[in-house]
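coordinates only, sequence not included:
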């Protein structure tokens, strides 16, 4: 996201710093296709399994996520992978995708059926429907990926996939990395280029940027900066975590007009937070994604993981907002819709 639109975090109070127990974890020639607003798909996974939320809780999510009409790919295409290598992509019909952020863009381009293999924890429709499910991590082997029979590997992390991509290219497998920690419009354009939909990707990215700009405008006009904590069920060796400074949600919270607790603490990615740290942080809003709520085991599981959340202003007010994973936790085509929904919700809060 545009760094000029992200508000600077305040200095971390000493009392909060002492209470934090942190554990870091870590194209051409195609007719233009106008971006259009597509209704957000019906909630699946966590929403379907947990049903209604507790009385004071609410779901916050964008009603529209941009999409473009499906179209023929312009291939071969030479694209620049984020690990610094120019890759000629000849065939994107069987994509091995490194994450839901990549898959969501492919879906929005109307090419979801081309997702051939997806992570085991995928929550996107195309990811769940992929013919193959695979565990993608630092130890993923070349042989395992090649055995899937895909035509293109699209990794989403320089940290996890650089070595794998290099080895795949060495044996003739097209491999492109689009790193997860970059602005959503950039990611949309890069994914589109990698599958031969460059022109459509520009239109889609522009639509996402428009939503981000609108969210930033709402935040700028707001008279307050609510304290927000995004809690996750994963990230620190399986322990509950909070979103830090360089996480997608940390940046989105700031753009939407909130002060992200993890950013204030100066932590990176997703990190653990002690029960004392939760109280000292004094969040006014608690954010959790649909999938993480499922992993927590619903409301009771969330309170069990972080029992002192109930002692915070957000906990006492029952102000827990549940958002779609792809509108909060990942930088992707849904980031604009998520930022807009969150900005509106934060702006509507009564003064503290």
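Nice, thanks for sending it over. Note that the structure is a prediction, hence the values are computed from the model and not measured. Numbering: from 1, shown residues only.

contacts and neighbour counts: CA atoms only from here.
Fine.

and the longest helix belonging to the chain, which residues are buried?
The single longest helix within the chain, with elements called by DSSP state H, is helix 198-221. Within helix 198-221, the residues that qualify as buried are 198-209, 211-220, counting by 16 or more other Cα atoms under 10 Å.

which elements pack onto that helix?
strand 64-67, helix 184-194, helix 248-255, helix 335-347 (3 or more Cα pairs under 8 Å, 6 or more residues apart in numbering; DSSP states H and E).

got the angle for the last one vs helix 184-194?
Put plainly, it is helix 335-347. 160 degrees (axes from the mean of the first three to the mean of the last three Cα atoms, to 10 degrees).

which residues sit against helix 335-347?
Helix 335-347 is contacted by residues 60-65, 184, 208-212, 214-216, 218-219, 222-224, 226, 252-253, 255-258, 323-324, 326-328 when judged by Cα atoms under 8 Å, 6 or more residues apart in numbering.

change it to 6 Å
Residues from elsewhere that reach helix 335-347, judged by Cα atoms under 6 Å, 6 or more residues apart in numbering: 61, 62, 65, 208, 211, 212, 215, 219, 222, 252, 256, 327.

reformat those as CSV; add distance to residue 298.
Formatted as CSV, these follow (distance: Cα to Cα, whole Å):
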residue, distance to residue 298
61, 18
62, 22
65, 26
208, 31
211, 30
212, 30
215, 29
219, 30
222, 32
252, 24
256, 26
327, 19
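
and the furthest pair within those residues?
65 and 222 (23.9 Å; Cα to Cα).

so which of the helices and strands packed on helix 198-221 is the most surrounded?
helix 248-255 (a mean of 28; mean count of other Cα atoms under 10 Å).

gap between that one and the chain center?
What separates the centre of helix 248-255 from the centre of its chain is 10 Å, taken as Cα atoms, centre = their mean, to the nearest Å.

and here's the other structure:
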């Protein structure tokens, strides 16, 4: 009888230990603030959507994020609105968060994960793996990476001899073109086309002379960017656009900004969509 009691006690304690361990793992972070749209997508895919209490404005996917409090744009985040949400975990990328803001997070002792984002499929998988490990769901991260591998293996991209120019627009007064080493440049290459803007990194102001010289076959914009110009007709009024092959043929395509440049778990979907729009 005593032996049975001892075994019962052991089993009870074992079950209690397992329950506590699982609970501790699943609630490792109860209040997460994400300061990057791609990080937000990864968190949701890993099963942490309900724990997200704040996001930056680039966090537009999934649609449920529209209802989550916004703490600003990831390019100019300040600590106060983030800390006001009382997070126990802050996740961001090194691309935008300033050292001063990071220092404030460190001073108040809040857990934070700041990861470097690489604009490639391999970079996406690395980001998933790092976030999953930090949140103690490595198995879910591995499964998500496996799905990406399967999608990439099924993707068939035919090289296209077309020059694509990405224009970042916020009305006719704010127009920039994306050069090399930008997410747009990487995406255009993955889609099998060529970036019409080369010879420089990052972004440069759009000029009529440079536009005519680049002579793109396709002009690519965010959907919100084209809207800010008044649609295709408004874009064609921008000096130099009508003189390009893209302008003459009205070959203008748009994509959702986060999908196109996020290199999120939807990266293969983005590549496929862009390739189809370029060739269409």
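Right, received. Where do you want to start? It should be emphasised that the depicted structure is a prediction, and the values quoted were computed from it without experimental measurement.

tell me which of the helices and strands packed on helix 198-221 of structure 1 approaches residue 102 of structure 1 most closely.
With Cα to Cα as the measure, helix 184-194 is the member of these nearest residue 102 of structure 1 (6.8 Å).

in structure 2, which residues correspond to that closest one?
Residues 124-134 of structure 2 are matched to helix 184-194 of structure 1 when aligned by TM-score structural alignment.

structure 1: which residue goes with residue 235 of structure 2?
By TM-score structural alignment, residue 235 of structure 2 lines up with residue 302.

same deal with residue 52 of structure 2?
Residue 52 of structure 2 maps onto residue 115 in structure 1, by TM-score structural alignment.

residue 273 of structure 2 too?
In structure 1, residue 273 of structure 2 lands on residue 341 (TM-score structural alignment).

got a list of contacts for the longest strand along structure 1?
Criterion DSSP state E: the longest strand present in structure 1 is strand 227-236. Residues from elsewhere that reach strand 227-236 of structure 1 (Cα under 6 Å, 6+ apart): 25, 240-243, 258-261, 270, 283-288, 292, 296.

quick check: strands, which of those are part of them?
Per DSSP E, those map to strands at 240, 241, 242, 243, 259, 260, 270, 285, 286, 287, 288.

just flag the most distant two among those residues.
Maximum pairwise distance among these (Cα to Cα): 20.0 Å, between 240 and 259.

name the element residue 254 of structure 2 belongs to?
strand 252-255 (DSSP states H and E).

C-terminal to that strand, what's the next element?
According to DSSP H and E, the helix or strand after strand 252-255 of structure 2 is helix 257-261.

in structure 1, what residues pair with that next one?
Against structure 1, helix 257-261 of structure 2 falls on residues 325-329 (TM-score structural alignment).

gap between residue 118 of structure 1 and residue 80 of structure 1?
To residue 80 of structure 1, residue 118 of structure 1 is 22 Å away according to Cα to Cα, to the nearest Å.

who's in contact with the helix or strand hosting residue 15 of structure 1?
Following DSSP H and E, one finds residue 15 of structure 1 within helix 14-19. Under the contact criterion Cα under 6 Å, 6+ apart, helix 14-19 of structure 1 has outside partners 276, 277, 280.

what span of structure 2 is it aligned with?
Using TM-score structural alignment, helix 14-19 of structure 1 finds no match anywhere in structure 2.

what's the first helix or strand after that helix?
According to DSSP H and E, the helix or strand after helix 14-19 of structure 1 is strand 36-39.

tell me the buried residues in that next one?
So for strand 36-39 of structure 1, counting by 16+ other Cα under 10 Å, buried means residue 36.

in structure 2, what range does whichever helix or strand comes after it match?
Proceeding N to C from strand 36-39 of structure 1, the next assigned helix or strand is helix 46-50, under DSSP H and E. Following TM-score structural alignment, helix 46-50 of structure 1 has no partner segment in structure 2.

for helix 46-50 of structure 1, which helices and strands make contact with it?
Judged by 3 or more Cα pairs under 6 Å, 6 or more residues apart in numbering; DSSP states H and E, the packing partners of helix 46-50 of structure 1 are helix 290-296.

other SSEs contacting the helix it packs on?
helix 46-50, strand 227-236.

name the stretch among those that sits most buried.
strand 227-236 (a mean of 23).

what angle do the longest strand of structure 1 and strand 239-243 make?
140 degrees.

compare residue 240 and residue 259 of structure 1 (neighbour count), which wins?
residue 259 (25 against 21; other Cα atoms under 10 Å).

ok, now which ones touch the more buried one?
Residue 259 of structure 1 neighbours (Cα under 6 Å, 6+ apart): 225, 226, 227, 228.

try residue 79 of structure 2
Shown in contact with residue 79 of structure 2 (Cα under 6 Å, 6+ apart): residue 101.

what does it align to in structure 1?
Aligned partner of residue 79 of structure 2 by TM-score structural alignment: residue 142.

check contacts around residue 108 of structure 1.
residue 67.

which residue is the nearest non-sequential neighbour of the residue nearest the centre of structure 1?
The residue lying closest to the centre of structure 1 (Cα atoms, centre = their mean) is residue 330, at 0.5 Å. Of all residues not flanking residue 330 of structure 1 in the chain, residue 248 sits nearest, at 5.5 Å (Cα to Cα, 6 or more residues apart in numbering).

show me what that neighbour aligns to in structure 2.
Match for residue 248 of structure 1 (TM-score structural alignment): residue 183.

wouldn't its match be in contact with residue 263 here?
No: taking Cα atoms under 6 Å as the definition, residue 183 of structure 2 is not a contact partner of residue 263, at 7.9 Å.

longest helix in structure 2, by residue count?
Per DSSP H, structure 2 has its longest helix at helix 2-26.

just say helix, strand or coil for residue 122 of structure 2.
What DSSP: H, G, I helix; E, B strand; the rest coil gives for residue 122 of structure 2 is helix.

distance of it from residue 52 of structure 2?
Residue 122 of structure 2 is 25 Å from residue 52 of structure 2, by Cα to Cα.

neighbour-wise, which of those two wins?
The residue with more neighbours, out of residue 122 of structure 2 and residue 52, is residue 52; 22 against 14, by other Cα under 10 Å.

nearest residue to residue 118 of structure 2 other than its sequence neighbours?
residue 124 (7.0 Å).

where does residue 301 of structure 1 fall, secondary structure wise?
helix 298-305.

from the chain's centroid, how far away is that helix?
22 Å.

give me the contact list for it.
The contact list for helix 298-305 of structure 1 (Cα under 6 Å, 6+ apart) reads residue 296.

could you redo the last one with a cut-off of 10 Å?
Helix 298-305 of structure 1 has contacts (Cα atoms under 10 Å, 6 or more residues apart in numbering) with 46-47, 49-51, 53-54, 57, 231-233, 239-241, 275, 288, 290-297, 307, 309-310, 315, 320.
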